[in-house]
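Peer 1: got a sequence here, can you build the structure:
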Amino acid sequence: MSKNAVDQGDVRIERKGGVAYVEFHHPLSNSLPGKVLAKLANTITELGEDKEVLVIVLQSEGDRAFCAGASFDELISIDNLDTGKVFFSGFANVINAMRKCPKFIIGRVQGKAVGGGVGLASSVDYCFATKFAAVKLSELAVGIGPFVVGPAVERKIGTSGMSELAINATEWRTAEWARDKGLYTEVFDTAHDMDKAISELIEKLSGSNPEAMAELKRVFWQGTEHWDDLLAERAAISGRLVLSDFTRNAIEKFKKK
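Peer 2: Prediction:
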C-alpha cells in the first residue's frame, strides 16, 4: 500500500478460518471520508455473500479512537445539494450493508466514538468495548444533526438515549453509560481482555448453524425494511443543512480546535 493511500484512509480484511476481520483506518482519529465509507459498505456486502465467512468483526486501527465520524475536510468541501446527499448517503450505505448482511457482525470498539462512529457501533449485532469507548453525537454542534445514524442509534438505545445524545451534542457519555443503555454488551478495562472475550464468542459462533444465525439476523432487524428509503431521505436533510453558513462556520471553528 502506498503512503498516499494510507493517508487517505483505507479498509483492510484479515481472514482467520471462518472469521473476517474488517478494519478501517484514517490518520485523523479514524474519521470516515466518502471513499472509505464506500469501501466499507462494499466490503461488508461482499463478505455477507461469501459462504466461507461465518462471522464478521468490525474494528478500527489504533488504541483510543474508534471513529471520529464524518471527515471535516470533506464536509467543508461540499458545495451543492447533490454532493451533500451523496456524502451522507455513504453512511447510509454502510448502515444498510450491515443491516442486510446475513452474517453476525461483532463490534470491537477500543476507543471514543463520535457521530458516525456511534452509528457504526449501533449497527453491529453484538458490541464489545473498552472503558475508553466514550460516545458523543456532535452533529448538532456543527449545525446539522444525527439524521442518518439516528435510526440505528435509536433502535439500539431507545428514543430517550438517542435524544439525550443528540440534544446535548458537546457532552461525552462514558462507555459504562453506553453499556447501560444497551449500545455495548460488555465493557472491559483493557483491549486485551476485550479481545479475549471476542475470541470466546467467535469460538461459540463457529460451531453454530449458519442458516440459523442468518435467520436470527433477519429477526433482529425486522421492521427496518424501509431503511433504504428512510436513510436516503435523512441523507438529503444533512446534505441541505451542511450548505448553510451556520454549519460551514461551525465546522471551521471545530477544525481550528
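Peer 1: contacts, neighbours, all on C-alpha from now
Peer 2: Noted.
Peer 1: please enumerate the strands of the stretch 101-250 of the chain.
Peer 2: Here the stretch 101-250 of the chain has its strands, by DSSP state E, counting those that start in this stretch, at 104-109, 112-114, 126-130, 135-136, 186-188.
Peer 1: does residue 68 touch residue 30 like I think?
Peer 2: Yes: here residue 68 reaches residue 30: they are 5.8 Å apart, a contact under Cα atoms under 8 Å.
Peer 1: so how many other residues sit close to residue 225?
Peer 2: Residues near residue 225, counting by other Cα atoms under 10 Å, number 12.
Peer 1: for it, give me its contacts.
Peer 2: Shown in contact with residue 225 (Cα atoms under 8 Å, 6 or more residues apart in numbering): no residues.
Peer 1: tell me how far it lies from residue 239.
Peer 2: 23 Å (Cα to Cα, to the nearest Å).
Peer 1: now the other sequence, so there's something to compare against:
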Amino acid sequence: MTYQNILLEITDEILYITINREHKLNALNKATLAELAEAISIAADNNEVRGVLITGAGERAFVAGADISEFSNYNIAEGEELARVGQNSVFDAIENCPKPVIAAINGFALGGGLELAMACHLRIASENAKLGLPEVSLGLIPGYGGTQRLTQLVGKGKAIEIITTAEMITASEAEKIGLVNYVVPQSELIAKAEEILNKIKLRAPLAIASAIKAVNASLLPDVDGFDTEIKEFGKCFGTLDFKEGTTAFLEKRKPVFFGK
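Peer 2: Model (predicted):
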C-alpha cells in the first residue's frame, strides 16, 4: 500500500506511525483508517517490530476527530456499518495487537482521536493536550469504542460526565482520572514513549503478547480471564524465551530474548 495520510518508519524495533494530515488537524477519514488498519497488521506480523508508537503530525493535534464531511448524510444502516468496520479493522486491532502500542498525544485528541488513543495500550500526553468526546454536540455518540473504553479507564460516572457534557479536559485532569499514564512537556513527548518501549523491548516478546491477551480478556464478558491467564502462562513454558529467561536468572546474567 502507498500511504497518503500516514507516515511509517521502523527504527530500533519500534514502528512509528504518524497521522500526517496536519492541515486537517490529523482528522480521521476513510482513507486514513484504511492505512492505519494496514499499518497495525504490519506491526502484528513483522518480527522486526517490538513496539508501536502512534502520534500526529505537528504540535496542534494528535487527532482532532473524524472527518465529518464524509458521513454527514449517512442513514442508520450506513452509520452502523461505519462504526463496525472502523472498530473491527482499526480500534479493536490496536487493542488486540500482540506488540505494545503507545499513543503519544500532542495537542487535541477529540472524538475518534481520543478513541484511537484509548485503543492503545498506554497513553502519554503533552502538557498542552486537550482530550474529549464531543459527539453528542453533533447528535451522535462515540462510535469507535469510546463509550466502552472510557468507562473501563475512568469509571462509569466520569465517563458519562465527559461524554454527555462534551467538554474537553486538560492533560493534567486526564492523568488524575487515569485516562493517560504520563504528562510531559511537548519537547519530551516522543522521548517518554520511547523510554517506555525501550524498557519493554528488554523483556520476552512472546510473554508480552500473552500478557496483553490475558489483560484484555479480563474485560470480555463472555471470556474467563483467569482461564485465559492460565493457558497463556502454560504456553510460555513451551518457548525458548522461557528457557533463556530462567537460565539467565540462574546464571546471574541479562537475558537475550528472540521471540521464539
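Peer 1: hmm, back to that, so which of the strands of the stretch 101-250 of structure 1 is the most packed in?
Peer 2: Counting by mean count of other Cα atoms under 10 Å, strand 112-114 has the highest mean neighbour count of the strands of the stretch 101-250 of structure 1, with a mean of 27.
Peer 1: mind listing residues that contact that one?
Peer 2: 64-69, 132-138.
Peer 1: 10 Å instead?
Peer 2: The list of residues contacting strand 112-114 of structure 1 from outside it, by Cα atoms under 10 Å, 6 or more residues apart in numbering, reads 29-31, 63-70, 118-121, 129-139, 172-175.
Peer 1: name the residues contacting each of residue 68 and residue 30 of structure 1.
Peer 2: With Cα under 10 Å, 6+ apart, residue 68 of structure 1 and residue 30 have common neighbours 113, 117.
Peer 1: what sits against the aligned partner of residue 25 of structure 2 in structure 1?
Peer 2: Applying TM-score structural alignment, one finds that residue 25 of structure 2 aligns to residue 29 in structure 1. When contacts are counted by Cα under 10 Å, 6+ apart, residue 29 of structure 1 touches 60-69, 71, 111-114.
Peer 1: quickly note the distance from residue 29 of structure 1 to residue 67 of structure 1.
Peer 2: From residue 29 of structure 1 to residue 67 of structure 1 the distance is 6 Å (Cα to Cα).
Peer 1: shared neighbours, these two?
Peer 2: What both residue 29 of structure 1 and residue 67 touch, as defined by Cα under 10 Å, 6+ apart, is the set 60, 61, 111, 112, 113, 114.
Peer 1: list just the nearest of these to residue 192 of structure 1.
Peer 2: residue 111 (13.2 Å; Cα to Cα).
Peer 1: and that closest one? What does it align with in structure 2?
Peer 2: Under the alignment by TM-score structural alignment, residue 111 of structure 1 pairs with residue 107 in structure 2.
Peer 1: quick one: its match from residue 160 of structure 2, how far?
Peer 2: 23 Å.
Peer 1: out of these two, which sits in the busier spot?
Peer 2: Shown here are residue 107 of structure 2 and residue 160; by other Cα under 10 Å, residue 107 has more neighbours (25 against 15).
Peer 1: you'd agree residue 228 of structure 2 is up against residue 210?
Peer 2: Yes: between residue 228 of structure 2 and residue 210 a contact is recorded at 9.1 Å, counting by Cα atoms under 10 Å.
Peer 1: got any residues that touch both of the two?
Peer 2: Joint contacts of residue 228 of structure 2 and residue 210 (Cα under 10 Å, 6+ apart) are residue 216.
Peer 1: can you map out the helices along structure 1?
Peer 2: With DSSP state H, the ranges of helices along structure 1 come out as 3-7, 34-49, 72-77, 81-100, 116-123, 150-167, 175-181, 191-206, 210-220, 227-241, 245-256.
Peer 1: may I see the ones you listed organised as CSV, with distance to residue 15 of structure 1 added?
Peer 2: Formatted as CSV, the helices of structure 1 follow (distance: least, Cα to Cα, whole Å):
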stretch, distance to residue 15 of structure 1
helix 3-7, 21
helix 34-49, 10
helix 72-77, 31
helix 81-100, 18
helix 116-123, 21
helix 150-167, 27
helix 175-181, 28
helix 191-206, 13
helix 210-220, 17
helix 227-241, 29
helix 245-256, 37
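Peer 1: of those helices, which stretch is the most buried?
Peer 2: helix 116-123 (a mean of 27).
Peer 1: show me the contacts of residue 29 of structure 1 that map onto strands.
Peer 2: Within these, residues falling in strands by DSSP state E are 60, 65, 66, 67, 112, 113, 114.
Peer 1: and the residue most central in space within structure 2, what does it touch?
Peer 2: The structure's structure 2 has its C-alpha centroid closest to residue 120; by Cα atoms, centre = their mean the separation is 1.4 Å. Residues counted as contacts of residue 120 of structure 2 (Cα under 10 Å, 6+ apart) are 52-54, 91-97, 100-104, 114.
Peer 1: which of those residues lies closest to residue 144 of structure 2?
Peer 2: Of the contacts of residue 120 of structure 2, the one sitting nearest to residue 144 of structure 2 (Cα to Cα) turns out to be residue 91, at 6.8 Å.
Peer 1: which non-adjacent residue is nearest the counterpart of the closest one in structure 1?
Peer 2: Applying TM-score structural alignment, one finds that residue 91 of structure 2 aligns to residue 95 in structure 1. The shortest distance from residue 95 of structure 1 to any non-neighbouring residue, by Cα to Cα, 6 or more residues apart in numbering, is to residue 123 (6.2 Å).
Peer 1: nice, that's everything, thank you.
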